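Peer 1: Below are the sequence and a predicted model for it; my questions follow.
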Amino acid sequence: MIELPAAVHAMADRGPRWQSWVDELPKLLTRQLGEWNLVADGAPMWGHASVVQPVRNADGASAVLKVGFPDEESQHEHLALRRWGGDGAVRLLTADPHRHALLLERLHTRDLGDLWDIEACEVVAGLYDHLHVPALPQVRRLTDVVARATAELETLPRAAPVPRRLVEQALTLGRDLMTDPGTTGTLIHTDLHYANVLAADREPWLVIDPKPLNGDPHYELAPLLWNRWDELAGDIRGGVRRRFYALIEAAGFDEHRARSWVVVRMVHNAMWALTGAAPVDHDWLTTCIAVAKAVQD
């Protein structure tokens, strides 16, 4: 049996479904190793919602076995990785979608956190061209996600601790973007931040861990603005704006469209922080509002 790290056991505290998943993980990992003729090759690693076990196959080649929590966001990860075929992203070797199990090429553990944030943003912008390919029919649509979030946002109490002008702005922009043909035509990663780009041997940097949607490439920017937040202390507005303009310039994005998506996405995040089952994370709420303001003030 695989011995799970303490951080993975701690995921069980998130609720009954997580508890059940964590309880089954050792058996699931062991079964997958056997079926794919793999042997463990080091201690397990983990992300927010997955376990990654370094392995070797029968020929001695290195890889990693990733088993993820069965959520809606990651259910089509294997489809996106297969579509990219290793171009700009980690290479998918095989998959068992029903078990949320993926066998992936092994990359290094070094991520873009080692680079100056503006340099890291430019690296990510350079990967967009590889990842932003025509939409896949099986993948969820960004318009559906935005429609659901917009309906929830319409019910947010006026007394909620989010500036009302931002709420109204996100509602208007969200409705406009939902009807725009450019909102569903492209396969996008949606969770492309510094820790989801790893150093590799065959390329300097490769993307991991997509939460794919058929959407608009401009939707991708926001995670690079809110991550590595502590580094912006003392000049949050200036730091966010430097990242924003570095991204749109390097990627050749439309500034107005990129700004619109950042505002919509950050207000949606603020709303979910207030309406979710978990206690309100006031630091995260403040971050959401600060990013939405910074890109447009």
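Peer 2: Nice, I can see it.

Peer 1: from here on, contacts and neighbour counts on C-alpha atoms
Peer 2: Fine.

Peer 1: those strands in the chain, which residues are they?
Peer 2: Shown for the chain, the strands assigned by DSSP state E span residues 39-40, 45-46, 50-56, 62-68, 92-96, 101-104, 186-188, 197-199, 205-207, 213-215.

Peer 1: Count the residues that sit near P44.
Peer 2: 19 (other Cα atoms under 10 Å).

Peer 1: Identify the residue spatially nearest to it, adjacent ones excluded.
Peer 2: Using Cα to Cα, 6 or more residues apart in numbering and skipping the chain neighbours, the partner closest in space to P44 is Q53 (4.4 Å).

Peer 1: need the contact list for that neighbour.
Peer 2: Q53 sits next to A40, D41, G42, A43, P44, M45, V64, L65, K66 when contact means Cα atoms under 8 Å, 6 or more residues apart in numbering.

Peer 1: The fifth one is in contact with V64, isn't it?
Peer 2: No: judged on Cα atoms under 8 Å, P44 makes no contact with V64 at a distance of 9.4 Å.

Peer 1: what sits in contact with each of the two?
Peer 2: Shared contacts of P44 and V64 (Cα under 8 Å, 6+ apart): V52, Q53, P54.

Peer 1: By neighbours, which of the contacts of Q53 wins?
Peer 2: L65 (27 neighbours).

Peer 1: quick one: T186 and L33, what's the gap?
Peer 2: According to Cα to Cα, to the nearest Å, T186 and L33 sit 34 Å apart.

Peer 1: before we move on, what about R140?
Peer 2: Distance from R140 to L33, by Cα to Cα: 30 Å.

Peer 1: follow-up on the earlier one: ranking the strands of the chain by mean neighbour count, which comes first?
Peer 2: Among the strands of the chain, ranked by average contacts under mean count of other Cα atoms under 10 Å, first place goes to strand 213-215 (a mean of 27).

Peer 1: and here's the other structure:
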Amino acid sequence: MPEYLKKYSKDWKINNARKISSTATGDIYLVESDDKRAVLKILNDLGVKDELPGSYFLKICEGLGAARLFKFDERALLMEYLPGENLYQFSKINNEKRASEIFCEVIRKIRRPAHTIDSKRLVDYAKLFSVLEDIEIKKEMRELFECARYLVRELLKTQSEEVILHGDLHHENIISRATGEFVCFDPKGMVGDPSYELGTTLKNPWDYPEISQNIEIFKRRAKYFSKELLLPYNRVIGFSFVHLCLSMAWALEQGTNYEHQLKLAQKLFQTKILG
């Protein structure tokens, strides 16, 4: 038994641990805790650096719209087991409208004004945008990044609200409980403009480009989110474009593919809807 698994099995009274997956940030185990199924995630060094704000986000939500967090420290977290399917179940039957409804239900539950909670342990989303200035970009991206940098300045200057943010809210990060209620998990844990939350949402479902790369569907979804969540449409669109450029910058840093983000960003830029 790995050292950390042995430690948490003893300290948190966990039984019957079975490794079910590994991610870039740690190992995930299905376990029993207090005679119930739970999920234990033991973090590696990257996870220790990146995931602690997400644990604080789950603690703040207290199970409302988000997975219940039972215990956590700087090296591990123990959370509820979610047995259901993610939102791809709707994408694959071309029912993105239902997926959008669930996104809104979850966002309404997790949204809290930042000033009402202790948000010091969450990430200030404004820190993300520096990469747009620092990264060495490809020629095909220059016009897009110039637009993104302008939008960031305008969006931050006109921001009037700050809330806690999941920060990575896409179809695979929302799963149903045994009761059928959908909740989010695997948050980044941020504070920022509420419209930023939809940036990841709108570039997905990644595995269904007939939805995520269709600009008319994109605009229709953005309008729906704007109406249902009482967010200005131009800010939803603006932050979605900025997030696409952020995602490309991160892909460049990591040496991964950015074709999906580039195609969608170009379509948004060419439609002249960015203001």
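Peer 2: Cool, the structure landed. All of these numbers come straight from a predicted model, not from anything done at the bench.

Peer 1: now what about the TM-score between them?
Peer 2: For this chain pair, the superposition-based TM-score is 0.84 by TM-score structural alignment, normalised by the length of the second structure; 262 aligned residues with a Cα RMSD of 2.5 Å.

Peer 1: which position in the second structure aligns with the residue nearest to P44 of the first structure?
Peer 2: Aligned by TM-score structural alignment, Q53 of the first structure pairs with Y29 of the second structure.

Peer 1: go on, W272 of the first structure?
Peer 2: Superposed on the second structure with TM-score structural alignment, W272 of the first structure falls opposite W250.

Peer 1: Same question for V90 of the first structure.
Peer 2: Checking with TM-score structural alignment, V90 of the first structure has A67 as its match.

Peer 1: Quick check: the equivalent of V183 of the second structure over in the first structure vs H130 of the first structure, distance?
Peer 2: Aligned by TM-score structural alignment, V183 of the second structure pairs with L206 of the first structure. For L206 of the first structure, the distance to H130 of the first structure (Cα to Cα) stands at 10 Å.

Peer 1: Would you mind grabbing the residues shared as contacts by the two?
Peer 2: Joint contacts of L206 of the first structure and H130 (Cα under 8 Å, 6+ apart) are G88.

Peer 1: got a list of what the residue lying closest to Q261 of the second structure once chain neighbours are set aside touches?
Peer 2: Nearest residue to Q261 of the second structure in three dimensions, chain neighbours excluded: L244, at 5.5 Å (Cα to Cα, 6+ apart). Residues near L244 of the second structure by Cα under 8 Å, 6+ apart: G199, K203, Q261, L262, L264, A265.

Peer 1: Map these onto the first structure and name those still in contact.
Peer 2: With both residues aligned by TM-score structural alignment, their matches' Cα atoms under 8 Å, the contacts of those that the first structure also has are G199, L264, A265.

Peer 1: between those, which is nearest I215 of the second structure?
Peer 2: Distance ranking of these against I215 of the second structure, using Cα to Cα, places L264 first at 7.8 Å.

Peer 1: Correct me if wrong: the closest one contacts Q213.
Peer 2: Yes: with contact defined as Cα under 8 Å, L264 of the second structure and Q213 form a contacting pair (5.9 Å).

Peer 1: what is in contact with those two at once?
Peer 2: Joint contacts of L264 of the second structure and Q213 (Cα under 8 Å, 6+ apart) are K203.

Peer 1: so what's the counterpart of V133 of the first structure in the second structure closest to, chain neighbours aside?
Peer 2: Aligned by TM-score structural alignment, V133 of the first structure pairs with R112 of the second structure. Nearest non-adjacent residue to R112 of the second structure, counting by Cα to Cα, 6+ apart: V163, 5.4 Å away.

Peer 1: for the second structure, what spans make up the helices?
Peer 2: Assigned by DSSP state H, the helices in the second structure fall at 3-11, 45-50, 52-61, 88-91, 96-110, 131-134, 142-157, 198-202, 209-212, 215-229, 233-254, 259-270.

Peer 1: Mean per-residue distance, the fifth one versus the first structure.
Peer 2: This means helix 96-110 of the second structure. Superposed on the first structure, helix 96-110 of the second structure shows a mean distance to its aligned partners of 1.3 Å (mean Cα distance after the TM-score superposition for the first structure).

Peer 1: Could you do the third one as well?
Peer 2: Taken against the first structure, helix 52-61 of the second structure registers an average deviation of 1.1 Å after superposition, with mean Cα distance after the TM-score superposition for the first structure.

Peer 1: which helices and strands sit right next to that helix?
Peer 2: Applying 3 or more Cα pairs under 8 Å, 6 or more residues apart in numbering; DSSP states H and E, one finds that helix 52-61 of the second structure contacts strand 69-72, strand 190-192.

Peer 1: okay if I get these as a markdown table plus distance to S119 of the second structure?
Peer 2: Shown next, in a markdown table, are these (distance: least, Cα to Cα, whole Å):
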| stretch | distance to S119 of the second structure |
| --- | --- |
| strand 69-72 | 17 |
| strand 190-192 | 7 |
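
Peer 1: And these: which comes nearest G167 of the second structure?
Peer 2: Here strand 190-192 is closest among those (Cα to Cα), at 6.1 Å.

Peer 1: center of the second structure - which residue?
Peer 2: The second structure has D168 as the residue nearest its centroid, 0.9 Å off, counting by Cα atoms, centre = their mean.

Peer 1: tell me the contacts of it?
Peer 2: D186, P187, K188, E197, T200, T201.
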